[in-house]
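Asks: Return atomic coordinates for the entry below.
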Amino acid sequence: MLNFVSNPHTNGLDLAALGEMVEAIEKDASLAQAGFAVTTRWSGQTRSETVVESYSLGGKRIERQHRIVADEPCELLGTDSAPNPQELLMAAINACMTVGYVANASLRGIRLDSVEIRMNGTLDLRGFLGLSDDVPPGYENVDYDVIIKGDGTPEDFEEIHRAVMKTSPNYFNLSRPVRMNGTLHVG
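Replies: Okay, here's the model as predicted:
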């Protein structure tokens, strides 16, 4: 169970609102269902644009509007007009884990000065290009460093780090296989 501290706005988070959300979900598990969806359209060469129009929380649709652009570097036949999909993947994982570090520190009453996550990975283009069945098209390993500063002890930060690895959705998504259920529609 989460331990809410007396400071209601640690690291900019409204802990009272978080506490209310936790209590509501404990009473009604259907409120815990958060659904996300995006639509990505090719916009020429290696560029694509993804639109976020809404998400659902507890069965209720919540409207929002965001656009995410992706492209490849010139050396990979793109125009380098935006981050590539691999960089966006790493950014999404880092952003998700950052939320976890901030939330876990806040719940413990630890004031943060900074959180930085540096992630890197190398993939072999022979897999993507279909040149070898022995080469996977994606990462076999991804390395990351977390640099965190605040008024917690090293033991506090180690506990927070373990909590993030246990509860971060995107850490989970990348560290374990996720079933991909695709359907092709030709039209």
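
Asks: hey, let's count contacts and neighbours off CA atoms from now on
Replies: Fine.

Asks: which SSE is Gln86 in?
Replies: Using DSSP states H and E, Gln86 maps to helix 85-107.

Asks: Tell me the gap between the following helix or strand past that helix and the middle of its chain.
Replies: Moving toward the C-terminus from helix 85-107, the next helix or strand (DSSP H and E) is strand 112-121. Strand 112-121 sits 13 Å away from the centroid of its parent chain (C-alpha atoms, centre = their mean, to the nearest Å).

Asks: Do a quick rundown of the helices in this structure.
Replies: Remark: helices assigned in the chain by DSSP state H are 15-27, 85-107, 125-128, 154-167, 169-175.

Asks: any idea which of those is most buried?
Replies: Highest mean neighbour count of the helices of the chain: helix 85-107, a mean of 19 (counted as mean count of other C-alpha atoms under 10 Å).

Asks: residues contacting Ser54?
Replies: Contact analysis of Ser54 by C-alpha atoms under 8 Å, 6 or more residues apart in numbering lists Phe36, Ala37, Arg61, Ile62, Glu63, Arg64, Gln65.

Asks: Quick check: of those residues, which has the highest neighbour count?
Replies: Most neighbours among these, by other C-alpha atoms under 10 Å: Arg61, with 13 neighbours.

Asks: Now the second one, please; I'll put the structures next to each other:
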Amino acid sequence: MTQIQETIANNGVNTEALIGARGAFAATPEAASFTFRSTCDWIEGTYSSNAINGYFGLGEEQTRKQTYTIESDHPELFAAADRAATPTEIVLSALASCLTGGVASVAQHRGIQLHSVRAIVEGDIDVRGILGMDGDIRNGFSDVRVSFEVDAEASAEDISALVAQSQKRSALFDILTNPTNVTVNVA
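Replies: Here you go, the predicted model:
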């Protein structure tokens, strides 16, 4: 049985609602199946824009309060216009955001007041793979490193435990470290 610690920490996370969701999903596991989506439209060159709004969850279609957009492009070094972050940089920022949100959630649940959290994420890619120069070089990251700077009312051990628990529960960490089925179709 999970107990919620009584706390004066206020990190802006509603842990009571999260614990409640766990109970609800335990009672109705089919409601825990979600499908998120993004619609990407090519603009020109390597420049595109993604629209993110609806998703399927709790057994029905859901709509966000607003549509969010994420643009992507490539740097001038790759003969592009450099109008937005590269798709690989967006993946790194998604990982950083997922892990950082997890740190805040776990800290709130454990009654640890945060003052600041910064995740610095780096990923190494040998672009010869993307350019088709060497079939033995993979197109994606060969290594990703995440470094946290956390200022909190907690010991170094407690901060390390926050980060470890966030990593354990991170959807993006799982996506990047485990094989995922990806199907590509042409309509």
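
Asks: Asp82 of the second structure matches what in the first structure?
Replies: Aligned by TM-score structural alignment, Asp82 of the second structure pairs with Asp80 of the first structure.

Asks: Now do the contacts for that match.
Replies: For Asp80 of the first structure, the contact set (C-alpha under 8 Å, 6+ apart) comprises Asp71, Glu72, Pro73, Cys74.

Asks: same thing but at 10 Å, please
Replies: Counting by C-alpha atoms under 10 Å, 6 or more residues apart in numbering, Asp80 of the first structure makes contact with Thr46, Arg47, Ala70, Asp71, Glu72, Pro73, Cys74.

Asks: Equivalent analysis for Asn11 of the first structure, please.
Replies: Val102, Ala103, Ala105, Ser106, Leu107, Gly109, Ile110, Arg111, Leu112, Asp113.

Asks: Distance to Glu20 of the first structure for those - can I get that in JSON lines?
Replies: Output for these, formatted as JSON lines (distance: C-alpha to C-alpha, whole Å):
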{"residue": "Val102", "distance to Glu20 of the first structure": "18"}
{"residue": "Ala103", "distance to Glu20 of the first structure": "15"}
{"residue": "Ala105", "distance to Glu20 of the first structure": "18"}
{"residue": "Ser106", "distance to Glu20 of the first structure": "15"}
{"residue": "Leu107", "distance to Glu20 of the first structure": "14"}
{"residue": "Gly109", "distance to Glu20 of the first structure": "18"}
{"residue": "Ile110", "distance to Glu20 of the first structure": "20"}
{"residue": "Arg111", "distance to Glu20 of the first structure": "22"}
{"residue": "Leu112", "distance to Glu20 of the first structure": "23"}
{"residue": "Asp113", "distance to Glu20 of the first structure": "26"}
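
Asks: What spatial separation is found between the counterpart of Ser155 of the second structure in the first structure and Gly127 of the first structure?
Replies: In the first structure, the residue matched to Ser155 of the second structure (TM-score structural alignment) is Thr153. Distance, Thr153 of the first structure to Gly127 of the first structure, by C-alpha to C-alpha, to the nearest Å: 44 Å.

Asks: and if you look at Gly138 of the first structure?
Replies: When Gly138 of the first structure is compared with Gly127 of the first structure (using C-alpha to C-alpha), they lie 7 Å apart.

Asks: what residue of the second structure matches up with Thr98 of the first structure?
Replies: Aligned by TM-score structural alignment, Thr98 of the first structure pairs with Thr100 of the second structure.

Asks: Just confirm its match contacts Val117, I think it does.
Replies: Yes: counting by C-alpha atoms under 10 Å, Val117 is a contact partner of Thr100 of the second structure at 7.0 Å.

Asks: Quick check: neighbours shared by these two?
Replies: Contact criterion C-alpha under 10 Å, 6+ apart; residues shared by Thr100 of the second structure and Val117: Phe148, Val150.

Asks: Now do stretch 155-173 of the second structure: everything it contacts.
Replies: Contacts of stretch 155-173 of the second structure (C-alpha under 10 Å, 6+ apart): 91-92, 94-107, 110, 112, 114, 147-154, 174, 177-178.

Asks: again, only using 6 Å
Replies: Outside stretch 155-173 of the second structure, the residues within contact range by C-alpha atoms under 6 Å, 6 or more residues apart in numbering are Leu95, Leu99, Gly102, Val103.
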